[in-house]
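Colleague: okay, here's the prediction I keep looking at, along with the sequence it came from:
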Amino acid sequence: MANKVHEAVSGNLNTKLNKFYSRLTNTTYILLSIGSLIVSEVIFALAWEGGYEKSLLSFFAFVIFSYTAFNNYFFFKNLNNNNRNIKGGLIGGATVLLVILALLFSFAMTII
């Protein structure tokens, strides 16, 4: 019984996430990536200053990295499925570069 409830809840959550992320456009993914780059840069600045506990900054950096990886997963999933909201061409290439840059930069902040 518990497995059926878990499957129903997790399946419902997966469906809701797919519906939400399938409506996002290139612009939305660019804004999400810029947001995570800004937060990663703030974490880097706080670590550079040295006035904050390193474990706390590493925790926040890991949270931002996880969030960025989650967004990237759905971006590439929608790109692979030929989602009509994801455009190709120059804006598509720029989006791909920006989401990968955000992922790499947020990962670099986890090892500060």
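Modeller: Right, received. Where do you want to start? A quick note: this is a predicted structure, and the numbers were derived from the prediction, not measured.
Colleague: CA atoms for contacts and neighbours, from now on please.
Modeller: Will do.
Colleague: any idea which element Gly93 lies in?
Modeller: helix 89-110 (DSSP states H and E).
Colleague: what sits up against that helix?
Modeller: Here helix 89-110 makes contact (Cα atoms under 8 Å, 6 or more residues apart in numbering) with 26, 29-30, 33-34, 36-37, 40, 43-44, 58-59, 61-62, 64-65, 68-69, 72, 86.
Colleague: in helices, which of these fall?
Modeller: If you go by DSSP state H, the contacts of helix 89-110 have 26, 29-30, 33-34, 36-37, 40, 43-44, 58-59, 61-62, 64-65, 68-69, 72 in helices.
Colleague: what about versus this one:
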Amino acid sequence: MKFSGVVLTDGNASSGYNRFFSVEEGLSAICFDKVFARDWTYPDTFEYYRRKRIKCAEVLVPDKIGFEYIKSAFAATKLAEYKLRGLSWPLPIEINPDIFFM
């Protein structure tokens, strides 16, 4: 994340309850255990929505990321992989439904 102007958020950037960080601050402040949790459900409604928001933490990069920096892609299903291949995607694709909201 050595691009100029990169910002990390501790939840979905469009939510009104997030904090925005420099890369260095964000790497220390973001709870990555919750971001990468397989399940964010919780019996308490407030905590459920808090965890769901955290699951959507973002890396915001101004302008664009050059294709030379992309090493692979994730797909939720075999069909999604097939569609991505149909766009002439040349790099590896890993099917991993756990990282998608489905």
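Modeller: It's in. Here the structure is a predicted model, which is why all the values come from computation and not from measurement.
Colleague: fetch the TM-score of the aligned pair.
Modeller: Remark: TM-score between the superposed chains equals 0.35 [TM-score structural alignment, normalised by the length of structure 2]; 57 aligned residues with a Cα RMSD of 3.9 Å.
Colleague: re earlier: which among the contacts of helix 89-110 of structure 1 end up buried?
Modeller: Buried members of the contacts of helix 89-110 of structure 1, scored by 16 or more other Cα atoms under 10 Å, are 26, 29-30, 33-34, 36-37, 40, 43-44, 58, 61-62, 64-65, 68-69, 72, 86.
Colleague: now do the same contact list for the most centrally placed residue in structure 1.
Modeller: Compute the mean C-alpha point of structure 1, and by Cα atoms, centre = their mean the closest residue is Thr68, 2.0 Å away. Counting by Cα under 8 Å, 6+ apart, Thr68 of structure 1 makes contact with 33, 36, 99, 102-103, 106.
Colleague: same thing but 10 Å
Modeller: Thr68 of structure 1 sits next to 29, 32-33, 35-37, 62, 99-100, 102-107 when contact means Cα atoms under 10 Å, 6 or more residues apart in numbering.
Colleague: which members of those residues are the farthest-apart pair?
Modeller: Greatest spatial distance among those (Cα to Cα): Tyr29 and Phe62, at 19.5 Å.
Colleague: now do the SS call for Val59 of structure 2.
Modeller: strand (DSSP: H, G, I helix; E, B strand; the rest coil).
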